[in-house]
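A.B. asks: fold the stuff below for me.
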Amino acid sequence: MYSFNNMVGGKTLSANASFDVINPSTHDLAGKAPLATSADLDQAVAAAAAAFPAWSGLSDAERQDYCHRVADKLEQHHEELARILTSEQGKPMAGMGSMFEIGGAIAWARYNAALEIPVEVLQDNDNGRVEMHRKPIGVVGSITPWNWPVMIAVWHIIPAIRTGNTVVNKPSPFTPLSTLRMIELMNEVLPAGVVNSLTGDDSLGAAMSSHAKIGKIVFTGSTPTGQKIMASAADTLKRLTLELGGNDAGIVLPDCDPAAIAPGVFWGAFINNGQTCAALKRLYVHDSIYQQVCDELVAFARTIKVGDGFDDNSDLGPIQNRMQFDKVNRLVRQSLELGSQLLLGGPVDDPDTLFFPITLIATDSASDPLVQHEQFGPALPIIPFSDIDAVIAAANDNQNGLGGSIWTDDQQQFRQLASRMECGSVWHNKHGAIQPDVPFGGVKCSGVGVEFGKEGLLANTNIQVLFL
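C.D. replies: Just a heads-up that it's a prediction; the model follows:
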């Protein structure tokens, strides 16, 4: 059983109470996490604010070096962090599971450490010189989710500290342990107070978003929670980066080879057991190859093993928590009640398990709840289409706009159709392939702002213009 403390001002912060963290595979106790209070939050923000002048006053090269040292420290503890992650999140150690996630976190840390923040000269002539400088915001509040807890925490923390900010991080109460340990490790190399951690319930996140001395909130999670954060941040006019829900559509055109695309479509939808914001959530297939695509996806899915994350043979783990399991189960049942065809898997009657079978459903109803709502789990609706204009309209007919994909051998047609999709990223013959040097974010109700790349880094700064 794991037990970690919050880190505030470079020291462990004692807590009067704690809460249990449960292994979703076994329902055993994975560990205990401290239950922070509003007073603890004030202390963490004060520590971050106290660390800010010295940290922001370092040279760019010095902060780069510190971020590289953080990456080195995480790499030294790669397997340890992965094991903690599997014990609380459930994902397998191997494949695209915990070892993959920690490796991704290290890679993102190294990339952001290497980025430069140049002064941009806007004018330099007889009328004078104008320079645009980037300055840190101050204390950044980071609120992270349970699906990719370590990697997303790195997405939040490293760009923030790289640009001179200090951070208070609150991980999801479902998966706090790996993040607490990661921040312990960060504090072994960073100056005291630069990165602080607090674990607690949802009320702690609400207090962060309204806290007068937090200058920015970066949040990854559901759209309803993002809307609450945006509302509570209004009084202090906080800067915001919100990466919210997605209901990504994939469109398969008739020139595709069903057997060739099946593995890519499957993993685009089922990476991390479908518990990924930018996973493929709705698959539209041209009716001329619809049956073949369904057959190939069923055949491929039958080769995938769902099981305990510490079983070397497992490809996918459980759904992480009961609330999410019940949502997926409900949407699948509702879809079938409306007349959809079950191709594989199906609803679960066992009230004790969090293992949900890979589920593929054939449906032609635009009002199917499994099509209209983000399932965030291992269930994929497959919808036939015949008219390209109609399918683009269907793909766009959703409040979300995070990502989308088009599957075709015709690159020109891909470009034409991608420009008509209302989403932040469109992939060609793959789905959800994010990378640290490419901006990532959503439109409509899928978020505000972007992460990754130079644009994501600079989202952690304010602009100051000097007229010389």
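A.B. asks: C-alpha from now on. contacts and neighbour counts both.
C.D. replies: OK.
A.B. asks: for the helix ranked longest in the chain, packing partners?
C.D. replies: In the chain, taking DSSP state H as the definition, the longest helix is helix 38-56. Counting contacts by 3 or more Cα pairs under 8 Å, 6 or more residues apart in numbering; DSSP states H and E, helix 38-56 packs against strand 6-8, strand 139-143, strand 166-170, strand 195-197, helix 202-210.
A.B. asks: relative to helix 202-210, how tilted is that helix?
C.D. replies: Relative orientation of helix 38-56 versus helix 202-210 (axes from the mean of the first three to the mean of the last three Cα atoms, to 10 degrees): 40 degrees.
A.B. asks: in JSON lines, list the helices and strands packed on helix 38-56 along with distance to Gln399 and mean neighbour count.
C.D. replies: Below are those laid out as JSON lines (distance: least, Cα to Cα, whole Å; neighbours: other Cα atoms under 10 Å):
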{"stretch": "strand 6-8", "distance to Gln399": "37", "mean neighbour count": "26"}
{"stretch": "strand 139-143", "distance to Gln399": "23", "mean neighbour count": "28"}
{"stretch": "strand 166-170", "distance to Gln399": "27", "mean neighbour count": "30"}
{"stretch": "strand 195-197", "distance to Gln399": "33", "mean neighbour count": "30"}
{"stretch": "helix 202-210", "distance to Gln399": "24", "mean neighbour count": "20"}
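A.B. asks: one more, so I can put them side by side:
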Amino acid sequence: MTADSATGPTTYEDLLAAVSVPADPTGTTAREVRDPATGEVIGHAPVQTVDDLERDIAAARTAQPAWAARPDSERCDLLLKAADAVEAAAEPLAALLSREQGKPLNGPNARFEVGACQAWTRTAATTVLEPEVLVDDGETYATLSYKPIGVVGAIGPWNWPMMISVWQLAPSLRMGNTVVLKPSANTTLSVLALVHVLNQVLPEGVLTVIAGDRQVGRLIPTHPGIDKIMFTGSTATGKKIAEGAASTVKRLTLELGGNDAGIVLEDAFGTDTSDPEVVAANDKVAADIFWGAFINTGQTCAALKRLYVPDAIYDVVCESLTRVAGQMPMGVGLEEQNVLGPLQNRNQFDIVDDLVKKAVDSGARVLCGADPDYDAPGFFYPTTLIADIDPDNPLVTEEQFGPALPIIRYSTLDEALHEANRLNVGLGSSVWSSDRATAREVAERVEAGTVWINAHGAVDPRVPFGGIKASGYGLEFGVEGLKHVALPHVING
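C.D. replies: Next up is the predicted model:
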């Protein structure tokens, strides 16, 4: 289908019909998909095989030379039209995402994610990457440009299935690669729907999606027909992918687990809580901290997962965060008032529940939450704030990936920095202060790929993003992101 004929699905029912397959009681060709908020069956995702993967890789390899041969301006124009197609289908895409992943339509959730798909696609298409003259001294003339790698194997997570797929596929396509995309088994329909919309515009074979099982997932890193792997997920899985990719020396971009620290400085909150203006200002900062931690109900690699607060304002921060948390409704995603939803799957619910129980059993103080309804139909875990917790408690040292935030007290800035840096993760972090210059000085001492000032997780399609330590390697977004899905090509002479 050409861009001119692409109208996009107009309803949720149209979109679901395009990607759901007939039920299969044996589970061989189809897998039941349930809404994590209600337990209701919403459709059936295909279960594809290694033979399907071979077909998709062959199609990608066949399509790649012609795609790479198109002028850069033509590829960019098609990506812009693809973004327009996503915009035209935004509401049904958001509804399907909400029902499969669980995230509410509103807040920084489903509609936000579909909007991010448009923004990242458009930015990938409009970011300028010109050949660079390295040396021109009259004797040597050296230039650096970037060529396509070939076929990119993109393996995505279940927490931001559409958005992170776009983070992988849009720059890869821009640079002349073709893409074989494997979504998480937990959120297959959402990614199938996104690709269905994009492929109304893109040429055949340029972007394919394989809804495979674990066997398919294990084969992608070792397959000789894949030239680069982009993976977002756990550190444990990332290590296995790196091992598999080594056999064919594939290029890798790994965005792995994080346990992001936030450091609050003493000047970030006012202490005169008898003054309504001070309380309002405190609550504004607390709301920003809250969403840094609880975006997507805490199911975000670069969410704030441990908050370090100085003695002088500890009680004020705890009170303000508790007040803000009480104003955030949690419930079924399609109900417009809700901004927090369920955890996407039972396994993640159990992880969060276990970590919070360990914190409570250790004597930590519960400010709110920590009392889930185990008989509820969905995987809802209440918004939970835990104070007066030991820095070595598992809720602090392990990634909870859910709606529970430990608030750790500190006495000196050096102590806070030591605690923030001592774990073997380094995806994102944040510093909170009314003095930006001071905050930047502290940020220089934080070990993380990105340190935000007075925000957390505020990724920007123009600004490179990637982790250090066990949080992965490689960069995404902006000019550097384009370079990481291409091969450097130096001509010297």
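A.B. asks: returning to that earlier point: whereabouts in structure 2 does the longest helix of structure 1 align?
C.D. replies: Alignment of helix 38-56 of structure 1 against structure 2: residues 50-68, by TM-score structural alignment.
A.B. asks: mean shift of that stretch relative to structure 1?
C.D. replies: Once fitted to structure 1, stretch 50-68 of structure 2 is off its aligned match by 0.6 Å on average (mean Cα distance after the TM-score superposition for structure 1).
A.B. asks: so which bits of that stretch are buried?
C.D. replies: For stretch 50-68 of structure 2, burial by neighbour count (16 or more other Cα atoms under 10 Å) applies to 50, 52-54, 56-61, 63-64, 67-68.
A.B. asks: which one of the residues you listed is nearest to Ala303 of structure 2?
C.D. replies: Leu53 (33.1 Å; Cα to Cα).
A.B. asks: return the residues in contact with that closest one.
C.D. replies: Ile210, Gly212, Val216 (Cα atoms under 8 Å, 6 or more residues apart in numbering).
A.B. asks: next one: Val130 of structure 1
C.D. replies: Counting by Cα under 8 Å, 6+ apart, Val130 of structure 1 has contacts Val121, Leu122, Gln123, Asp124, Val465, Leu466, Phe467, Leu468.
A.B. asks: so whatever residue of structure 2 lines up with the fourth one versus Lys147 of structure 2, what's the distance?
C.D. replies: Yep, that's Asp124 of structure 1 we're talking about. Using TM-score structural alignment, the partner of Asp124 of structure 1 in structure 2 is Asp136. Asp136 of structure 2 sits 22 Å away from Lys147 of structure 2, going by Cα to Cα, to the nearest Å.
A.B. asks: and these two? Which one has more around it.
C.D. replies: Legend: neighbour count by other Cα atoms under 10 Å for Asp136 of structure 2 and Lys147, higher for Lys147 (15 against 11).
A.B. asks: please pull up the equivalent of the more buried one in structure 1.
C.D. replies: In structure 1, Lys147 of structure 2 lands on Lys135 (TM-score structural alignment).
A.B. asks: likewise for Val197 of structure 2?
C.D. replies: By TM-score structural alignment, Val197 of structure 2 lines up with Leu185.
A.B. asks: again, but for Thr450 of structure 2
C.D. replies: Alignment note: Thr450 of structure 2 maps to Ser425 in structure 1; criterion TM-score structural alignment.
A.B. asks: also Ile263 of structure 2?
C.D. replies: Counting by TM-score structural alignment, Ile263 of structure 2 corresponds to Ile251 in structure 1.
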